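Trainee: when you get a sec, could you give me coordinates for this:
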Amino acid sequence: MSWAFEFENQPWFAGYRQLSTNGVDLPVLNVFRLFAKMGPERIAATSSAQVPLDLIVKDGVRDQADIGALATRTPDGRIAVRLWHYHDDDVAGPVAQVKLDIAGAKAGSAKRWRVDGEHGNAFTAWQRMGSPASPNEKQYGQLEAASVMQEETLAATGSTRGGRSFTIALPRQGVALLTLDGR
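Mentor: Next up is the predicted model:
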């Protein structure tokens, strides 16, 4: 659930608490879509680079980026892993090279969806256009296309005892979701 709004006929990307701007989906709406692809059963997931919640509450995410994972399973055995690379300072930073070992994953590839500066993000596309106050028809079409998440196939980079390994480049301020068949 979100406390968010949709405001018509407002300046482009002008407000907070909104899921779209002038009919173009914002990246936060895509993050909600990633949550919707996850299963109802939470399963164990750990990250060696995840900042503990008590430190986030106390100090924020400033000394190091928070690179974390949340995993679920569906009743039919599909595994979903959501990854994030977050820092309070919304400035460029290094891409995280995430090695993901998934126990209980069947052999084969995974499906991946991304929301970052280059994927599923109309805001950064708008910025690259020069932040036009009134995008023309062609620009509007480009913004709509940039807002759509693309399903990608991601090949496993190896196997672990009883599972599969994947290596993922995760840009700062990026979110990714992998789904794959479990046992």
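Trainee: CA only for contacts and neighbour counts going forward, please
Mentor: Will do.
Trainee: which parts of the chain are strands?
Mentor: 20-21, 24-25, 41-43, 66-73, 78-86, 96-103, 110-115, 152-154, 158-160, 163-170, 174-181 (DSSP state E).
Trainee: quick one: those strands as CSV, columns for distance to residue 34 and mean neighbour count too.
Mentor: Listed next are the strands of the chain as CSV, based on distance: least, C-alpha to C-alpha, whole Å; neighbours: other C-alpha atoms under 10 Å:
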stretch, distance to residue 34, mean neighbour count
strand 20-21, 16, 22
strand 24-25, 14, 22
strand 41-43, 15, 13
strand 66-73, 12, 21
strand 78-86, 8, 23
strand 96-103, 18, 17
strand 110-115, 8, 22
strand 152-154, 14, 15
strand 158-160, 25, 13
strand 163-170, 15, 18
strand 174-181, 6, 23
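Trainee: second chain to compare with the first, below:
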Amino acid sequence: MSPTPAIGRIVHYVSRGSADGQYPSLCRAAFVTQVDTYQDGPDADGQHIGHVGLAVFNPEGIHFNRTARQDETEHRGGTWHWPEGSPAAAQAGPVDLPALAAGVRKVHEIQGRAGNWDYDAYQRGLYNGLELAVSILDGDRKPDYRDAPPEGYRSERASSPPASVATP
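Mentor: Got it, this is the predicted structure:
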């Protein structure tokens, strides 16, 4: 039987992909932000009955889905499942949430350093997604998103050669 989804758990969301097939359906990391409780218990396959709300992390930004259903077998677009190889996917049991939260916080701290978040729009979006994740872990804290640096600004990484490159 699959564990019950809970707010703050990390799951995989399966993107829908495009109808013409140009963009395939892919697994994306997501945080559970809401669990409906109007239906009782799991179905015969041990899957959650009802919907969960997700904050989905895509390379292009964050997507919110308030009506995702669990699908541990077919992984159809628009559904969620436990990450492959995770304890939750293999068996019901406790997950070391403090260790997972500490890992997310560490990546957030690294991504927030000069030369990372301010390198380009993608890196800033990655930081802001991690900021959202940490604000969820913190409880009701409002995320402190970072705006683009001023015009003409050069990040440390863009203006400094890598340590392995000798300068004349």
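Trainee: kindly provide the TM-score of these chains.
Mentor: Superposed pair, TM-score by TM-score structural alignment, normalised by the length of the second structure: 0.27. Supporting alignment: 84 aligned residues with a C-alpha RMSD of 5.9 Å.
Trainee: before we move on, back to that, make JSON lines out of the strands of the first structure and add distance to residue 146 of the first structure.
Mentor: Formatted as JSON lines, the strands of the first structure follow (distance: least, C-alpha to C-alpha, whole Å):
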{"stretch": "strand 20-21", "distance to residue 146 of the first structure": "13"}
{"stretch": "strand 24-25", "distance to residue 146 of the first structure": "9"}
{"stretch": "strand 41-43", "distance to residue 146 of the first structure": "31"}
{"stretch": "strand 66-73", "distance to residue 146 of the first structure": "25"}
{"stretch": "strand 78-86", "distance to residue 146 of the first structure": "20"}
{"stretch": "strand 96-103", "distance to residue 146 of the first structure": "23"}
{"stretch": "strand 110-115", "distance to residue 146 of the first structure": "10"}
{"stretch": "strand 152-154", "distance to residue 146 of the first structure": "15"}
{"stretch": "strand 158-160", "distance to residue 146 of the first structure": "32"}
{"stretch": "strand 163-170", "distance to residue 146 of the first structure": "18"}
{"stretch": "strand 174-181", "distance to residue 146 of the first structure": "15"}
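Trainee: of these, which is nearest residue 122 of the first structure?
Mentor: strand 24-25 (7.2 Å; C-alpha to C-alpha).
Trainee: count of neighbours near residue 89 of the second structure?
Mentor: Other residues near residue 89 of the second structure come to 17 when the count uses other C-alpha atoms under 10 Å.
Trainee: element containing it, please.
Mentor: helix 87-90 (DSSP states H and E).
Trainee: I'd like the next helix or strand past that helix.
Mentor: Downstream of helix 87-90 of the second structure (by DSSP H and E), the next one is helix 97-111.
Trainee: name the next helix or strand following that next one along the chain.
Mentor: Next along from helix 97-111 of the second structure, by DSSP H and E: helix 121-137.
Trainee: just to check, residue 10 of the second structure is in contact with residue 31?
Mentor: Yes: Residue 10 of the second structure is in contact with residue 31 according to C-alpha atoms under 8 Å; the separation is 4.8 Å.
Trainee: of the strands of the first structure, which approaches residue 53 of the first structure most closely?
Mentor: strand 66-73 (10.0 Å).
Trainee: which helices and strands sit right next to that closest one?
Mentor: strand 41-43, strand 78-86 (3 or more C-alpha pairs under 8 Å, 6 or more residues apart in numbering; DSSP states H and E).
Trainee: I'd like the ones you listed written out as JSON lines, with distance to residue 112 of the first structure added.
Mentor: Converted to JSON lines, those look like this (distance: least, C-alpha to C-alpha, whole Å):
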{"stretch": "strand 41-43", "distance to residue 112 of the first structure": "19"}
{"stretch": "strand 78-86", "distance to residue 112 of the first structure": "10"}
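Trainee: can you give me the buried ones in the helix holding residue 89 of the second structure?
Mentor: 88, 89 (16 or more other C-alpha atoms under 10 Å).
Trainee: re earlier: of all the helices and strands packed on strand 66-73 of the first structure, which lies closest to residue 57 of the first structure?
Mentor: strand 78-86 (14.3 Å).
Trainee: and that closest one with strand 96-103, angle?
Mentor: 160 degrees (axes from the mean of the first three to the mean of the last three C-alpha atoms, to 10 degrees).
Trainee: what helices and strands are in contact with strand 78-86 of the first structure?
Mentor: strand 66-73, strand 174-181.
Trainee: now the angle from that strand to strand 66-73?
Mentor: 170 degrees.
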